[in-house]
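> The following comprises the amino acid sequence and a computationally predicted model.
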Amino acid sequence: MTGPWFVLVESNTTGTGRDFAEAARRHGLRPVLLARSPARYPYAAELGLDVHETDTASAASVTAVCRRLLAAGLAGITSSSEYFMHTAASVAAELGLPGPDAAAVARCRDKATQREWLSARAVPVPDFLVCRSSALAHEAARAMAVPVVVKPVAGSGSEGVRACADPDTAADWAGRLLAGDTTGKVLVEREISGPEYSAEVVDGEVAGVTAKHLGARPYFVETGHDFPAPVAARVAERLAAVARDAVRALGLVTGPAHVELRLSDRGEMYVIEVNPRLAGGLIPRLVRYATGRDLVGEVVAGLSGRPVRPAGGVDRHASIRFLVPSRSGVVREVTGLDLARALPGVVELSCAVTAGLPIRIENSFTDRKGYVIGVSGDAETAGEIADRAVAGIAIEYRQPGSGRRDRTTQ
């Protein structure tokens, strides 16, 4: 294939990682994956991608590879992984390529800095304190009148995020996070009760609002999404307005953003966090099924200097439910996949669980071992399709003296 290069710095192992490469090709670009361990990405071989084994933890190494590609024609650089968005933005700026403001990306990546920045600019965020010790976390939880949420300042995918019902629990969890954290700080914030949503943003404008389903407390594992969110138009408009205010306040007006919000029981809206990337959890695919818009393609076009022409014309609802095992163990058998796949309205099903697979519950996005996407003309039916399909998948564990099955239900 000829055409200018489009660099992907690392990737998601599934989902939008592959989608970015395919979108680049649709735009006449030559996707090239820069990765420390290319074998982590089976889709690269499946698509026949050009791959450069590179120390992606070093911006200088990424820059050096991109400079070599620049001589042959380099249109843009990005990542589908939040951990490498700042590197991509910094290298793009150094080489004069399109991209988000690197300083804005850095502000987003540090959740403490992000909170302080938004609060100072009157964007509604939960009460919070940045704590550098478990004693300070204890005091913060006491002062905020628990429950609180304690989280790392540089995580992703709900890793390390926990609700804490009392100051002692908050102090204990903060101590655990600080013991394995290089930043030396954690974020303690007042928990906002009420439903969670996200706004999907491209170049500062909201493409739509997603409703989220969460697993059991005290953790915040996302077990499903519905797009568009089944809420009144005025609620969706308010959520979108707050999300726009947040990305503009942060200076993140070029490229993608994924803004997570909570609607309190009293109807108040709060920004939980702004991520300088497209949504994970295959939300961009839900958007495409529901509206016809290709958010991944729009981002690739914008970051390679091509015209961004949002398409649409589809008016449907799409829901995803994740296969989330409820306990650890070694898998003996998985059943129900064919029946789930054959259900009317199921457009995608993927399952990474196979016989012999050891499962360990981490209470983060890594617990999701598969998914089902259902599509329909109305929100309720789309959700019911996805719920029914994933509920029909059963995991049986290899456990002496027990034939018990762990059926995943949402």
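Now that the structure is in, tell me what you want to look at. Numbers count the residues shown, from 1 in each chain.
> Please count neighbours and contacts with C-alpha atoms only from this point.
Will do.
> residues contacting residue 262?
Contact analysis of residue 262 by Cα atoms under 8 Å, 6 or more residues apart in numbering lists 192-197, 269-272.
> what's the closest non-adjacent residue to it?
residue 196 (4.6 Å; Cα to Cα, 6 or more residues apart in numbering).
> Check it against this one:
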Amino acid sequence: MARRALILVEGHARGNGLLYVKAAQRLGLHSITLAADPACYDYLAEEQLEATCVDTNNLDALIRECSRISATYDIAGITGFVGHDESVYARIGKLCRHFDLPGPNPEAIERCSDKFVQRQLLAEAGVPIPAYRMASNVSEIESSAGAIGLPVVVKPVTGSGSNGVRLCRNVDELVDHTNYLLGGEQIGRFPPRILVEEFVEGPYYSAGIMGNEVIGISAAAFGPPPHFVFREATCPAVLTDDQYERIVQVSLRCLRALNLGWGPTDIEFRWTKLGPVVIEVNPRLSGPPDPQLVHLAYGVDLINEHVKLVIGEEWDLRKRHSYVAAARKLTPERDGILNWIEGGNRAAAVSGVAEVKFYVQPNTPIVRKGDYRDCIGHIIAASPTRARTEAMLQRAVDFIEWSITPFPTNE
């Protein structure tokens, strides 16, 4: 009898990839990663995992490779990671459909991944969202910002991880960022479709959803503007019963409006004087540390349960306990060469600390982009009380130190 395999399309360098592999192993599955460049994911080589180089932007190439694998293995399921291009996840849905395996609705994923289309569908359903316009050049963006009113958030219509997202507080910043998106290093990366949005202020929350069930609502904070780089997150968020219920109800309206509800979804909110306003709906599992926070807070392993769904088994979303879990991202204060980073072992030894992870090694160039890539590591802690979790996390963070030598100037 052929061994059962889980196909993972692309990897996830900062945490989720290896967690999916370990979930597959617990379920008796052999994981096989299909990636355009498997060397991008260190854990594949470190764990001696099977990986194949294939053009993951080409559905036909993926079908051919999975057909080849099926001659040796029984393919139990197919899933994967979006990276910066959510069209990968839609392609996974098409791949699942081709092989008659459980998977997400690819058409729904494609519609949701286009932020302009997503907002149109949410607006039609009466879901509270920021005022928005789409533009393709400097003149249109200036006009859109004038109609909405500064400050505005300017972002590419596609993408993830806050890539290309910036708060523009005046006309100079607006023109600057527009030129950045439309030219220079952005050529070929973003299409000339740019979203201009009202800047909605208020506490930030995210709802972690599996199927049609909200599993947990987290609170998070960002680093300094004009960028939106996550600095810390806590699960569960401090909410009144009314606030919690209103976020749940708006989340379910989003799922209906976008025809989602299979597998994981992550919905981002700002809480305003009018209640929850939807900033973004992500038709996928959020990246680390969110799944780990939910697991520590409630005993629900979203990755394990997602793999069960992918292979056609019944999942179990029952909460086992109620803890408070929190994470702090490690973000450098300058660009340059990372000389050293230390304190990981001492931080990990703090009672209640669940994970200390560094994303970079010494002698790595640090060039901040204003997105998720600015983070060089994270620390996660959990305990039965909020005060204790916060204290343990801060104690662990205080152990971490690093040194960065600025790049030489031309002066």
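Looks like it arrived, so ask away. Values in this document were obtained by computation on a predicted structure and should not be read as measured data.
> corresponding residue for the residue nearest to residue 262 of structure 1 in structure 2?
With TM-score structural alignment as the criterion, the equivalent of residue 196 of structure 1 in structure 2 is residue 204.
> how much space between its match and residue 58 of structure 2?
Counting by Cα to Cα, to the nearest Å, the gap from residue 204 of structure 2 to residue 58 of structure 2 is 36 Å.
> Looking at these two, which is more packed in?
Ranked by neighbour count (other Cα atoms under 10 Å), residue 204 of structure 2 and residue 58 place residue 204 first, with 21 against 11.
> thinking the more buried one is in contact with residue 267, fair?
No. With contacts counted by Cα atoms under 8 Å, residue 204 of structure 2 stays clear of residue 267, the gap being 10.8 Å.
> who touches the match of residue 196 of structure 1 in this structure?
Contact analysis of residue 204 of structure 2 by Cα under 8 Å, 6+ apart lists 219-221, 268-271.
> which residue ranges form the strands in the stretch 51-200 of structure 2?
Using DSSP state E, counting those that start in this stretch, the strands assigned to the stretch 51-200 of structure 2 run over residues 74-80, 132-135, 152-156, 166-168, 194-198.
> Quick one: distance of the second one to the chain centre.
In this case it means strand 132-135 of structure 2. Chain-centre distance of strand 132-135 of structure 2: 23 Å, with Cα atoms, centre = their mean, to the nearest Å.
> same check, this time on the first one
Computed by Cα atoms, centre = their mean, the chain-centroid distance of strand 74-80 of structure 2 equals 21 Å.
> Mind listing residues that contact that strand?
2-11, 69, 89, 92, 95-96, 101-103, 310-312.
> residues contacting the equivalent of residue 52 of structure 1 over in structure 2?
Aligned by TM-score structural alignment, residue 52 of structure 1 pairs with residue 52 of structure 2. Residues counted as contacts of residue 52 of structure 2 (Cα under 8 Å, 6+ apart) are 32-35, 38.
> is it true that residue 332 of structure 2 touches residue 375?
Yes. With contacts counted by Cα under 8 Å, residue 332 of structure 2 reaches residue 375, the gap being 7.2 Å.
> Just the buried positions in the longest helix along structure 1, please.
In structure 1, taking DSSP state H as the definition, the longest helix is helix 233-250. Using 16 or more other Cα atoms under 10 Å as the test for burial, helix 233-250 of structure 1 gives 235-236, 239-240, 242-250.
> what stretch of structure 2 does the next helix or strand after it fall on?
Moving toward the C-terminus from helix 233-250 of structure 1, the next helix or strand (DSSP states H and E) is strand 256-263. Mapped onto structure 2 with TM-score structural alignment as the criterion, strand 256-263 of structure 1 occupies residues 264-271.
> Run the chain-centre distance for that stretch.
Between the centre of stretch 264-271 of structure 2 and the centre of its host chain there is 11 Å, according to Cα atoms, centre = their mean.
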